[in-house]
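Trainee: dropping the sequence and predicted coords here.
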Amino acid sequence: MEADLREIWADRIRYNNFVFKATISADPILNAKDCINVVVIYEDYCRLAFIRLNKLKTLHGLMLTTYVDNRWTLIREVVHTEDKFYAMNRWSQLLSFDITAQSNLNVKLVGHKISGTKFMQRYLVYSTEKKLLMVDRYCFYEKVDGFSKRVTKEFKVFYFNFDRCEWTEKKTLGDVALFIGDNSSISVLASNFSGCKPNCIYFNHDCDRIGKDFKHYNFAVYNVETGIVSQPYAKYANTLVNMANRPCIWIVPTFQASD
C-alpha cells in the first residue's frame, strides 16, 4: 500500500506540478493588444513565474521576457483583474502585483490569512461586479473500496474589502453565476445565458491531493440561497466527462450579432 501511494505521488509530481495553473492579462483573440502578460504557477513548490510578451517582433515572432519570483512558494491560486494580478498561497495570504518592464517585481502582501478547515479548497474569482471574490469549497471524504472519496458539502463566498484589507462574507450572488475549478474560475451574468442558473456555483471535480485518484464524478451545481447541490447535466454529458478523465475547463461563449 505504501509503495502504491508513493508511486501515485511520484506520477503527480512528474505530470501535474510542472505548470500548476496559468492566467493571462486579456483574451488573446478579442483583445490581442492587451494580452501582454502571462502568470504561471509552476513545479512542485508552486512558485510564480511572469512572462511578458514584448511588442518588438523578431523573425520567430514576439520576444518573451520571463521573470521568476522565488520569494513566494506554495501558491494555490492566481487571477487577473483590471489592473493587477492577485494570488493566494496555501496559508490563504493574498498577494497583489503588476508586471513591469523591470526585473524587480512588486509582489505585495495585501490580505492576511483567514482561518479554514482541513478539507477545504479556495478559489479566486474576479466577478462581473468588479469585485475580487474568494470561494470556499467544503468537502468530506467517504470510504470507497478502502480509499477516501471526496464529496462536496457546501460553499461560502467572500469579497475582499480593499479599504479594510479583509474578507467579508457575501450571502447572495444575485443574478451572478460562478463556475469554479482547478483549471479556471469565471463569473457570468446568468440572465445572459439560456439555462444558466442565477445565484448558483457550478463546480468541477478538481485534483484529489489525498488518497487515490478517482474518476471525475464530483461536479454539480450548488444553490447559494438553499444550500442544495443538484445535477443539472444530461446523462450523456455525465458519461462524456467520466470517460475523459480530465479536469474540465470553463469556456465563455462569445456571440456577435449578424448584420
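Mentor: Nice, I can see it. Worth saying up front: this structure is predicted, and the values here are computed from it rather than measured. Numbering: from 1, shown residues only.
Trainee: okay, CA-based contacts and neighbour counts for the rest of this
Mentor: OK.
Trainee: those strands in the stretch 151-259 of the chain, which residues are they?
Mentor: 166-170, 176-180, 186-189, 200-203, 220-223, 229-230 (DSSP state E, counting those that start in this stretch).
Trainee: output those in a markdown table; the columns should cover distance to T152 and mean neighbour count.
Mentor: Shown next, in a markdown table, are these (distance: least, CA to CA, whole Å; neighbours: other CA atoms under 10 Å):
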| stretch | distance to T152 | mean neighbour count |
| --- | --- | --- |
| strand 166-170 | 19 | 15 |
| strand 176-180 | 13 | 23 |
| strand 186-189 | 19 | 19 |
| strand 200-203 | 9 | 23 |
| strand 220-223 | 9 | 20 |
| strand 229-230 | 9 | 15 |
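Trainee: just put those in TSV and tack on distance to L94.
Mentor: Shown next, in TSV, are the strands of the stretch 151-259 of the chain (distance: least, CA to CA, whole Å):
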stretch	distance to L94
strand 166-170	10
strand 176-180	18
strand 186-189	19
strand 200-203	22
strand 220-223	25
strand 229-230	29
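Trainee: before we go on, here's another structure to hold up against the first:
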Amino acid sequence: MFPLIYYHDITFYKDRMLGVTKRGGILSMEVVKGDESSKIKISKIAPELKVKSSVDRYFAETTDGHLLMVYRYHNNDSYHNSAYEIYKLIIDSNGKLECVPIANLGGESLFLGQRSCGVSVLASNYPGCLPNRIYSGVNCIDGLELDDHHLQVEVFNLEDKSVATSCFPAGCFGSDFPIWLVPTMNL
C-alpha cells in the first residue's frame, strides 16, 4: 500500500523521483522490480525542519544540472517579510544526500510559484531579468477578505537580502498560481 504523504513539491532528477514533505523532509521514491511484481520504495534522505515560522519548499534545477532546494520563510502576519535559503542537493549513488548552502546563483535567477516547479534561467539571456534573484509568485489577501486576493511577485535579492514586491490587481489572471514558462524556441 502506498503511504499517504503530503508533498509540497515533487521533481524527477537524474533517474530519481524526489519529494519534499510539508515539514521539509526530503524523500526519494523508486520502483523496485521483483520477480513477479514491482514495489515503490520510499526512503527519507533528509530530516524534517525544526522551524517555528511558515516555510514553503521548492525544487529547482540549475542550467548546469545541479538540483537546488529553496526554502522561503515568511511571517503569516505579513506577505512582505520573506527570507530565503538555498541549498545545492548532492545525492550519491547510494542515495545519501548532502545539502550545501549557497549564497550566489552564479548569474542565474530562480522563478518559484505555489504548486509549480521552480525554474532556473541564466539572467543574461533574458532582458529585464536580474541575476542572483528569486522571483516568487504568491497569493496575498488584503484585509483577509477572500474577494480581495491578488497575485504578488516577490523579488528577493540574494546579495543584499532585500525584497521588492509587485502586485497584480484582482481578476488579472484566471489562475491563483503563476506558471513560469521558459522560451526555448530559436527563431
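Mentor: That came through, no problem. These numbers come from a predicted model, not from an experiment.
Trainee: returning to that earlier point: out of the strands of the stretch 151-259 of the first structure, which comes closest to K130 of the first structure?
Mentor: strand 186-189 (10.0 Å; CA to CA).
Trainee: which among the strands of the stretch 151-259 of the first structure is found nearest to E2 of the first structure?
Mentor: strand 200-203 (31.4 Å).
Trainee: for that closest one, grab the matching residue range in the second structure.
Mentor: Mapped onto the second structure using TM-score structural alignment, strand 200-203 of the first structure spans residues 133-136.
Trainee: and the contacts of the matching stretch?
Mentor: If you take CA atoms under 8 Å, 6 or more residues apart in numbering as the criterion, stretch 133-136 of the second structure is touched by 108-113, 153-158.
Trainee: dump those residues into a markdown table; add distance to L89 of the second structure as well.
Mentor: Below are the contacts of stretch 133-136 of the second structure laid out as a markdown table (distance: CA to CA, whole Å):
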| residue | distance to L89 of the second structure |
| --- | --- |
| E108 | 17 |
| S109 | 17 |
| L110 | 16 |
| F111 | 18 |
| L112 | 17 |
| G113 | 20 |
| V153 | 26 |
| E154 | 24 |
| V155 | 23 |
| F156 | 21 |
| N157 | 21 |
| L158 | 18 |
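Trainee: list just the nearest of these to Y58 of the second structure.
Mentor: Each of the contacts of stretch 133-136 of the second structure was checked against Y58 of the second structure using CA to CA; the closest is L112, at 7.2 Å.
Trainee: count the neighbours of the alignment partner in the second structure of Q256 of the first structure for me.
Mentor: Following TM-score structural alignment, the counterpart assigned to Q256 of the first structure within the second structure is N186. Residues lying near N186 of the second structure (other CA atoms under 10 Å) number 4.
Trainee: same thing with A49 of the first structure?
Mentor: Look at A49 of the first structure: counted by other CA under 10 Å, it has 17 neighbours.
Trainee: need the counterpart of it in the second structure.
Mentor: Match for A49 of the first structure (TM-score structural alignment): no aligned residue.
Trainee: where does A49 of the first structure sit, in terms of helix or strand?
Mentor: strand 47-58 (DSSP states H and E).
Trainee: distance check, D175 of the first structure against K215 of the first structure.
Mentor: Relative to K215 of the first structure, D175 of the first structure is positioned 32 Å away (CA to CA, to the nearest Å).
Trainee: the longest helix along the first structure - contacts with which helices or strands?
Mentor: As assigned by DSSP state H, the longest helix anywhere in the first structure is helix 2-15. Taking 3 or more CA pairs under 8 Å, 6 or more residues apart in numbering; DSSP states H and E as contact, there are no helices or strands that helix 2-15 of the first structure lies on.
Trainee: any idea how far it is from the chain center?
Mentor: Remark: helix 2-15 of the first structure is offset 24 Å from the chain centroid, using CA atoms, centre = their mean, to the nearest Å.
Trainee: same check on stretch 211-230 of the first structure?
Mentor: Its chain's C-alpha centre and that of stretch 211-230 of the first structure lie 16 Å apart, by CA atoms, centre = their mean.
Trainee: between the two ends of that stretch, what distance do you get?
Mentor: Terminal residues of stretch 211-230 of the first structure lie 25 Å apart, using CA to CA.
Trainee: and it, which residues are buried?
Mentor: Residues 214, 216-217, 219-224, 229 are the ones in stretch 211-230 of the first structure that count as buried (16 or more other CA atoms under 10 Å).
Trainee: before we move on, what about stretch 76-84 of the second structure?
Mentor: Under 16+ other CA under 10 Å, the buried positions of stretch 76-84 of the second structure are 82-84.
Trainee: reformat those as JSON lines; add distance to D176 of the second structure.
Mentor: Listed next are the buried residues of stretch 76-84 of the second structure as JSON lines, based on distance: CA to CA, whole Å:
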{"residue": "S82", "distance to D176 of the second structure": "19"}
{"residue": "A83", "distance to D176 of the second structure": "22"}
{"residue": "Y84", "distance to D176 of the second structure": "22"}
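Trainee: where's P169 of the second structure relative to I141 of the second structure, distance?
Mentor: P169 of the second structure is 11 Å from I141 of the second structure, where distance means CA to CA.
Trainee: which neighbours do those two share?
Mentor: Common neighbours of P169 of the second structure and I141, using CA under 8 Å, 6+ apart, are H150.
Trainee: so the two - more neighbours on which side?
Mentor: Set P169 of the second structure next to I141 and count neighbours by other CA under 10 Å: I141 wins out with 17 against 12.
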